[in-house]
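Undergrad: Coordinates only, no sequence provided:
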């Protein structure tokens, strides 16, 4: 009898919650329609499951097939904001009806946390807000959150041959999330990362107000530069300082395999890559390639460089610091900064820069998983051998070893919310991809094994991670829940000693924890 009564109560509560949720959804949609401006009607930006273009709107900006779910019944609607007011209206109406939002710039969220949830939610899609204004005389620019890096780079190059921006190498990444997470790129050793060049921002807060640096205050402005904007509000735009580059830069890519003695080259690379002149960025990319026989695999490392200067000067530096690479003059290509961006995006040399403006709008083509690490001491050769042995278990996997040093050793860890500064030799990105959903579990398992193999050779206590390489494995909360102890697990890896200040800022500006997701920063007192 008691069991039956208890079951009745559970069912009663479940039905009650379902009715409340359905009512909240209806109230949310009515709220949007009632608040909309006749000049900028939000109905033109609103998509739900009844729209014929709903699925295409969803999948156009989901990059990871592993996370894409256009038939998710928890997804109430997509607001593809066309005006700042659409962002404000969505925030106000979602908060007043206790509905979560997920903020998506251009969809390069490795774990899909900007477009999936296990509780009812709305996607606030920023891809239409993509204006860019370049001020050459003051070496500044305003860029909206939905603009891609390729669009930003193109605009800069159209205005000047000697200005650039310190950001990433993927042209389809959105400025909103990329910059707020740090913004790592190949100018890091000379100029630092993106957040080191942000001088102002526009953000919609939890009350639906548009704030700039002056009105948000320095604490919040500090937090959104590396702490991830989605924990604090909706980034509308960034004001950035542009940096100076010469008219001629030099790039090269040289491959070495295990059979060609790459272990010796890569070990030496670890010793010198963070100590090279700041103008030189020399990365290493271990990957699987075909062996001498058709049925064999081996490891090759692609050494890719960018130098702010001529090929002759670059040759002299490499000949002195890393002669083991065997660099030849014909390996080097001199070009403008804008042309280097197509090189780093893995297009053939000479590809027209118009390719930077393309936005892939087809459904995601592959499943993938990424992780990250920071390395403070050289990985011994026996350690590299263990890593290669594990990599060869995969079909498609690569690692990106990106050097630190240069100006990054001069910037304090608390200058912005991004903490990974002095003391790092290089950062690792792990990346595995596959096309068959049936092998997803096997690939995720193999990635975990690879991550475990590298543990002795990377940072520890905590094992650091890069926010922009989102990784749910390092800790997370469930959708709709906020456990501070769990948040401290992933937060300590992403933010190190900056976490407490970030939680203090959160408590001050979003005490009700409206802006939350599985790896968001909670208010300090949230339980």
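TA: Right, received. Where do you want to start? Predicted, not measured: the structure shown is a model, and the values here were computed from it. Residues are numbered from 1 along each chain as shown.
Undergrad: When you work out contacts or count neighbours from here on, use the C-alpha atoms and nothing else.
TA: Will do.
Undergrad: Could you double-check that residue 370 sits in contact with residue 472?
TA: No - here residue 370 does not reach residue 472: they are 9.8 Å apart, not a contact under CA atoms under 8 Å.
Undergrad: Those two - which one has more neighbours?
TA: Set side by side, residue 370 and residue 472 show more neighbours around residue 370, with 20 against 17, by other CA atoms under 10 Å.
Undergrad: Can you tell me which residue is spatially central in this protein?
TA: Nearest to the geometric centre of the chain sits residue 468, at 3.0 Å (CA atoms, centre = their mean).
Undergrad: Find the nearest non-adjacent residue to that residue, please.
TA: Computed as CA to CA, 6 or more residues apart in numbering, the closest residue to residue 468 that is not its neighbour in sequence is residue 181, at 5.4 Å.
Undergrad: how far does stretch 431-441 stretch from start to finish?
TA: Using CA to CA, to the nearest Å, the end-to-end distance of stretch 431-441 comes out at 15 Å.
Undergrad: The stretch 351-500 of the chain: helices as residue ranges?
TA: For the stretch 351-500 of the chain, helices defined by DSSP state H, counting those that start in this stretch occupy the ranges 381-391, 440-454, 484-495, 499-509.
Undergrad: Reformat the ones you listed as JSON lines; add distance to residue 290.
TA: Shown next, in JSON lines, are those (distance: least, CA to CA, whole Å):
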{"stretch": "helix 381-391", "distance to residue 290": "13"}
{"stretch": "helix 440-454", "distance to residue 290": "20"}
{"stretch": "helix 484-495", "distance to residue 290": "36"}
{"stretch": "helix 499-509", "distance to residue 290": "44"}
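Undergrad: Could you say which one of these comes nearest to residue 79?
TA: Of all those, the one in closest proximity to residue 79, counting by CA to CA, is helix 499-509 (23.9 Å).
Undergrad: Okay, buried residues for that closest one please.
TA: For helix 499-509, burial by neighbour count (16 or more other CA atoms under 10 Å) applies to 499-507, 509.
Undergrad: Check the residues you listed and tell me the two furthest apart.
TA: For the buried residues of helix 499-509, and using CA to CA, no pair is farther apart than 499 and 509, which are 15.4 Å apart.
Undergrad: Not counting sequence-adjacent ones, nearest residue to residue 150?
TA: Nearest non-adjacent residue to residue 150, counting by CA to CA, 6+ apart: residue 171, 4.0 Å away.
Undergrad: What's the local residue count around the nearest residue to residue 507 once chain neighbours are set aside?
TA: Nearest non-adjacent residue to residue 507, counting by CA to CA, 6+ apart: residue 523, 4.1 Å away. As a burial measure, residue 523 scores 23 neighbours (other CA under 10 Å).
Undergrad: Got another one to weigh against that:
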């Protein structure tokens, strides 16, 4: 009998809840009309509510991780796809007025989906239409709006210069706004550092809807947004970046080795030399299983050298002869062709492929990360390969070498602190096709298991992690009043000693903690210490 009453009670609540959300949607649109002093037709063009026929398409278009597709309780109350900065300003003010959270999506690659998920009612601002790129070769800079993708940026650079590039990530569909906000490592970081190291100005909208450049936001905030979670401080409209010079010819290679061909010995040796190689040379290792029931292991030594084969081969013979690199293993190409090569295309494929923002094959995935300061014993590496072979779906460890320019930049220069003393970064990545609760639970368990296994061999006090490889297993803010000390559990892993300074800047710049998510920078004051 009690269950019957409960069912009736919940049934009565449902239309009230729906009515409440409908009321919020209408109030938000009315507020936008007031703020913009525009027509309802113009607001309707950029606003999508769950009942809109286009809503699922807009939501899913840049949702790069389908792991949350079936989550019905976390979708945006509204999606906004603005064309003008004034529409973003209005969205901020209206969200504040109605007590809604605001999340921003630039490319949809956020590893934990925080740009398009929330447990409380929220508005998602999708920057897909805020994506212009203006390049000035006279001073070797570019203004890049936050919704542009890395592929669009690389393509635009290549169209105006054969000797310029930009040091950022390897996946063309990643959004510039979030990538630079978390640091932005890539295949030229040993030569030029991170993407965030090359930001010289920015446009940021604060919680009051005011637009700031570097001068008006102040050097503290400008420091914070370059690698310290810009979404904790405001909405990035655009970055002004400094381009880098690249040679007319670069060389790439992929050398694959199995266990029988000595992959473990090679990776063990690689640990000792990869960070000390010539800074023009980056060799990363992708160690993975076969992703099927054959349960085989292979390692690919994936490299870009900023120069020709004639210089690369003698360098490899001297520094890493064990790999046995031959001239026929190498491919000379332009820098823009190397971007295609690293992204998995052929070097002669049309560069227009870089303009495709939609990931063709979307797989559910989970990632975690570590930094390595001392070479991992060979026996421990072999134990990690065994963990890979336990999985029948695709699982991998991606080892990205540091050293070179990364050793020369102070860990407090920007919030990204992982500089001198790191041999390499590890990304543990597992992908799966069957998007069920049971499958997700099983594969998430694998990620946690291999991460736990590596504990003795990676950085300590704190065990560090890369912010762009977002990982809620490290800890998360429970609500808007999460204390600094509780947030430090995850924050110091990403930012080490820079975390307190980030919290101090946040407290001054966004004292109401309007810009927040499960891993946003917390306030630091008497009530949040």
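TA: Yep, it's here. Since we're looking at a predicted model, the values are computed, not measured.
Undergrad: you'd agree the residue nearest to residue 507 of the first structure is in a strand?
TA: No - read with DSSP: H, G, I helix; E, B strand; the rest coil, residue 523 of the first structure is coil and lies in no strand.
Undergrad: isn't it right next to residue 510, touching?
TA: Yes - using CA under 8 Å, residue 523 of the first structure is in contact with residue 510, at 7.4 Å.
Undergrad: circling back to that earlier point, aligned to the residue nearest to residue 507 of the first structure, what sits in the second structure?
TA: Correspondence of residue 523 of the first structure to the second structure, assessed by TM-score structural alignment: residue 523.
Undergrad: got a list of what its match touches?
TA: Residue 523 of the second structure sits next to 483-484, 503-504, 506-507, 511, 513 when contact means CA atoms under 8 Å, 6 or more residues apart in numbering.
Undergrad: got it, and residue 184 of the second structure?
TA: Going by CA under 8 Å, 6+ apart, residue 184 of the second structure touches 168-169, 194-196, 227, 468.
Undergrad: If we use 7 Å, what do you get?
TA: Contacts for residue 184 of the second structure (CA atoms under 7 Å, 6 or more residues apart in numbering) come out as 168-169, 194-196.
Undergrad: Mind putting those residues into CSV with distance to residue 130 of the second structure, neighbour count and secondary structure?
TA: Formatted as CSV, the contacts of residue 184 of the second structure follow (distance: CA to CA, whole Å; neighbours: other CA atoms under 10 Å; DSSP: H, G, I helix; E, B strand; the rest coil):
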residue, distance to residue 130 of the second structure, neighbour count, secondary structure
168, 20, 25, coil
169, 20, 25, coil
194, 23, 27, coil
195, 20, 27, coil
196, 20, 27, helix
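Undergrad: Residue 232 of the second structure corresponds to which position in the first structure?
TA: So residue 232 of the second structure corresponds to residue 231, using TM-score structural alignment.
Undergrad: Please report how far its match lies from residue 522 of the first structure.
TA: For residue 231 of the first structure, the distance to residue 522 of the first structure (CA to CA) stands at 8 Å.
Undergrad: Settle it for me: which of those two has more neighbours?
TA: Between residue 231 of the first structure and residue 522, residue 522 has the larger neighbour count (other CA under 10 Å), namely 31 against 24.
Undergrad: distance of that one from residue 25 of the first structure?
TA: Per CA to CA, residue 522 of the first structure is found 25 Å from residue 25 of the first structure.
Undergrad: ok, now residue 329 of the first structure?
TA: With CA to CA as the criterion, residue 329 of the first structure and residue 25 of the first structure are 64 Å apart.
Undergrad: tell me the SS of residue 62 of the first structure?
TA: Classification of residue 62 of the first structure using three-state DSSP returns coil.
Undergrad: My guess is it contacts residue 364. True?
TA: Yes - using CA atoms under 7 Å, residue 62 of the first structure is in contact with residue 364, at 6.3 Å.
Undergrad: ok, the two, which is more surrounded?
TA: The neighbour count for residue 62 of the first structure versus residue 364, taken as other CA under 10 Å, is higher for residue 62 (28 against 17).
Undergrad: List the buried residues for the biggest helix by length in the first structure?
TA: Across the first structure, the longest stretch assigned as helix under DSSP state H is helix 2-35. Residues 21, 24-25, 27-29, 31-33, 35 are the ones in helix 2-35 of the first structure that count as buried (16+ other CA under 10 Å).
Undergrad: elements contacting it?
TA: In terms of contacts (3 or more CA pairs under 7 Å, 6 or more residues apart in numbering; DSSP states H and E), helix 2-35 of the first structure is packed against helix 84-96.
Undergrad: Now tell me what touches the helix or strand following the helix it packs on from outside.
TA: With elements assigned by DSSP states H and E, the helix or strand that comes after helix 84-96 of the first structure is strand 100-104. Strand 100-104 of the first structure has contacts (CA under 7 Å, 6+ apart) with 94, 114-115, 120-126, 230.
Undergrad: Pull up the gap between the nearest residue to residue 506 of the first structure once chain neighbours are set aside and residue 183 of the first structure, please.
TA: Spatially, and ignoring its direct neighbours in sequence, residue 506 of the first structure is nearest to residue 523 (4.9 Å; CA to CA, 6+ apart). Distance, residue 523 of the first structure to residue 183 of the first structure, by CA to CA: 25 Å.
Undergrad: Isn't residue 262 of the first structure up against residue 255?
TA: No - shown here, residue 262 of the first structure and residue 255 do not form a contact pair, counting by CA under 7 Å, at 8.7 Å.
Undergrad: Would you agree residue 130 of the first structure falls within a helix?
TA: No - assessed with three-state DSSP, residue 130 of the first structure is coil; it does not lie in a helix.
Undergrad: show me the contacts for the closest residue to it other than its chain neighbours.
TA: Nearest residue to residue 130 of the first structure, sequence neighbours excluded (CA to CA, 6+ apart): residue 147, at 4.0 Å. Taking CA under 7 Å, 6+ apart, we find residue 147 of the first structure in contact with 127, 129-131, 174-175.
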